[in-house]
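Novice: Provide a 3D model corresponding to the input given below.
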Amino acid sequence: MASPSGAGKPPAVLLLRPVDQPFAVALRERYRVLDLLSSGQPLPAFLAAAAAAPDPPRAAVVMGGGSIRADAALFDAVPSLRCVVSTAAGVDHIDLAECARRGVVVANSGTVYSGDVADHAVGMVIDVMRRVSAAERYVRRGLWPVQGDYPLGSKVSGKRVGIIGLGNIGSLIAKRLEAFGCVISYNSRNPKRSLPYTYYADVRALAADSDVLVVSCALNSETRHIVGGEVLDALGEGGVVVNVGRGANVDEAALVRALREGRIAGAGLDVFEGEPKVSPELREMENVVLTPHVAVWTAESRSDLRDHTVANLDAFFSGDPLLTPVMLP
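Specialist: Down below sits the predicted model:
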């Protein structure tokens, strides 16, 4: 397949995240891929070697929520970088101000995952409220014939659902839960005048008027621990929290205390503050549903992400506008 830069040597791309075989093949068909994981080198040595190459990389592919940040340290190590393509929608792992200062353009995953994350969030709401996973464990442990019927869950239809972050994902969650007859309200940076849902500027007020609180916002200085002890108390003892945003959107220690003390009814968590490490207390709670940050991943979304990432890289190397540019400050 022809290089996006035309005839000659394919452009170099810094790959700073794990990818599956089809993804790796798609990248290598078009670019000279400098792969951190396959190099076996420590990060500083790998970056130094990349920067010293005769044709150093001008683009990097990075992973949301990973340990490698796209910040001044990365750009100092590889000064040739002029484009960062993130395989996540959120950009909390990218120093956007530093990118703007250095003339580095940024692309994210856009809406590639939005429907998958919305599906997962709704599945978690159903699972926690109807106790699906907990009841399944009850059957597998052989407890049904011994202890009798499993305790009742709560219906989902008609519940009041508060959504924190009504962007692409939050809007799709709202649309899905509307089909259950749920009453939707939300908190976001600004009210969405075109939507029929009730807007709350204050998250505590939103929680107080909700049976279920779904977190689907980006992580930044304003949304770190946006769900803390006061919000959980406002949600109340019958309330459920579902987080498909970022782990640090929720004060995990406060959440554990609220669950332990029965101040809320349950939680569904796909993201965690210290992931992949998860609190032992959360793992032991029957009223908590846990998944390993997989809301974004389906066979279809993985394929779509591969195509989307390649298309953004092609656009950059061809001098065309990025498909999903991130606005820089």
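
Novice: when you work out contacts or count neighbours from here on, use the C-alpha atoms and nothing else.
Specialist: Noted.

Novice: determine which residue lies closest to the centroid of this protein.
Specialist: The residue at the geometric middle of the chain, judged as the C-alpha nearest the mean C-alpha position with C-alpha atoms, centre = their mean, is Gly245 (5.1 Å).

Novice: which ones are touching that residue?
Specialist: Contact criterion C-alpha atoms under 8 Å, 6 or more residues apart in numbering gives Val215, Ser216, Cys217, Ala218, Leu219, Val271 as the residues in contact with Gly245.

Novice: tell me how many other residues surround Ala73.
Specialist: Counted by other C-alpha atoms under 10 Å, the residues lying close to Ala73 total 10.

Novice: which element is it on?
Specialist: Using DSSP states H and E, the secondary-structure element containing Ala73 is helix 72-77.

Novice: here is a second sequence; please produce its structure as well for comparison:
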Amino acid sequence: MKPTLLMVPRLPAAFIDRLRESYTLLGPMEHSTPEALPEGAEQVEALLTIGTLRTDAALMAALPKLRLVCCYGTGIEGVDRAHAKARGIALGNAGDANATGVAEFAMGLLLATARQIPQSDRYVRAGRWQGNAVERMAPVPGLAGRKLGIYGLGAIGSRIARRAEGFEMEIGYHNRSRRADMPYRYHDSLLGLADWADVLVVSARAGAENRHAVNAAVLKALGPRGHLVNISRGIAVDEDALCAALETGVIAGAGLDVFENEPHVSDRLKALDNVVLTPHIAAASESAQAAQQETMLGNLRAFFAGKPLVSPVAL
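Specialist: Alright, predicted model coming up:
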């Protein structure tokens, strides 16, 4: 008899077909609540979800045979880890499977905001390019020689740093602790990093402990020529403070792939010309998706074979 899995969000169709080869698959669910559980949920042994959805004590308690929560991506912020630990429920995620894809997208957002690529596109489409004078739009500082501050030098942050080296940027970072294996400038506070940096990239794992870590003070420290890029989670940035900073010139611009209340995006953000907005797609490259799926399958195979998870999360 195949083990029963519950898919909370709808996963890619081809991946669903692969899962069904070895497992009985239920879902997706309209909401991640006990009331939305499908028929047969009492047999569920593994829950497939994403970090932005709530996997709380009530949902886990409604699944009496649940032994594994497996997150499709790297995020785990929606999982009640204390309850999972108390119940003896294992937790797995995608590890660094999508790190390369997310890092390259972060560089795309960095270029888009710092070099004003979307504004340039709109400039051409509006018919404002009238001749071949050297100065068509106001010049911008560029990236070479500028300081890139990375908040969270993990699997994604370290890849961003290596790519930024190719743009001849000076690199600094803030982590919970200094990384002896990395040659970059360490800052012992996020505020200090922002004060030093010209561009601040948020790549820290977001949870309750760093909610609104990027606040009005951090944005002020980044300064009127500074840019913010966020490919982590929207919760890490105080969105009201960011809107105010962009509206008043406290910072020059931002590139955002994540938002505080997804999929809702603030009308204040959408009204601004100095922010680039994308729909949480940093990990949406074919290679990143394939790697995430292989990691989830590996976690499931290992778990049901009684072996350690491929990508476990400590509880």
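
Novice: follow-up on the earlier one: show me what the residue nearest to the centre of the first structure lines up with in the second structure.
Specialist: Correspondence of Gly245 of the first structure to the second structure, assessed by TM-score structural alignment: Ser232.

Novice: now do Ala59 of the first structure
Specialist: Alignment of Ala59 of the first structure against the second structure is given by TM-score structural alignment, with Ala46 as its counterpart.

Novice: which stretches in the stretch 1-150 of the second structure count as strands?
Specialist: In the stretch 1-150 of the second structure, the segments counted as strands under DSSP state E, counting those that start in this stretch are 4-7, 24-26, 44-49, 68-71, 90-92, 147-151.

Novice: neighbours of Arg125 of the second structure, how many?
Specialist: Residue neighbour count, defined by other C-alpha under 10 Å, stands at 10 for Arg125 of the second structure.

Novice: what's it aligned with over in the first structure?
Specialist: Correspondence of Arg125 of the second structure to the first structure, assessed by TM-score structural alignment: Arg140.

Novice: before we move on, the earlier item: report the mean deviation for the helix holding Ala73 of the first structure after fitting onto the second structure.
Specialist: Its aligned residues in the second structure lie a mean 1.0 Å from helix 72-77 of the first structure after superposition (mean C-alpha distance after the TM-score superposition for the first structure).

Novice: tell me the secondary structure for the residue nearest to the centre of the first structure?
Specialist: coil (DSSP: H, G, I helix; E, B strand; the rest coil).

Novice: grab the nearest non-local neighbour of it.
Specialist: Ser216 (4.3 Å; C-alpha to C-alpha, 6 or more residues apart in numbering).

Novice: residue contacts, the aligned residue in the second structure for that neighbour?
Specialist: Matched across to the second structure, Ser216 of the first structure falls on Ser203, judged by TM-score structural alignment. Contacts here follow C-alpha under 8 Å, 6+ apart; on that basis Ser203 of the second structure touches Ile150, Tyr151, Gly152, Leu153, Gly154, Ile156, Gly157, Asn230, Ile231, Ser232.

Novice: what's the most distant pair in those residues?
Specialist: Using C-alpha to C-alpha, the contacts of Ser203 of the second structure span at most 14.6 Å, a distance reached by Gly154 and Asn230.

Novice: give the buried residues for stretch 305-321 of the first structure.
Specialist: For stretch 305-321 of the first structure, a neighbour-count test (16 or more other C-alpha atoms under 10 Å) marks Leu305, Arg306, His308, Thr309, Val310, Asn312, Leu313, Asp314, Ala315, Phe316, Phe317 as buried.
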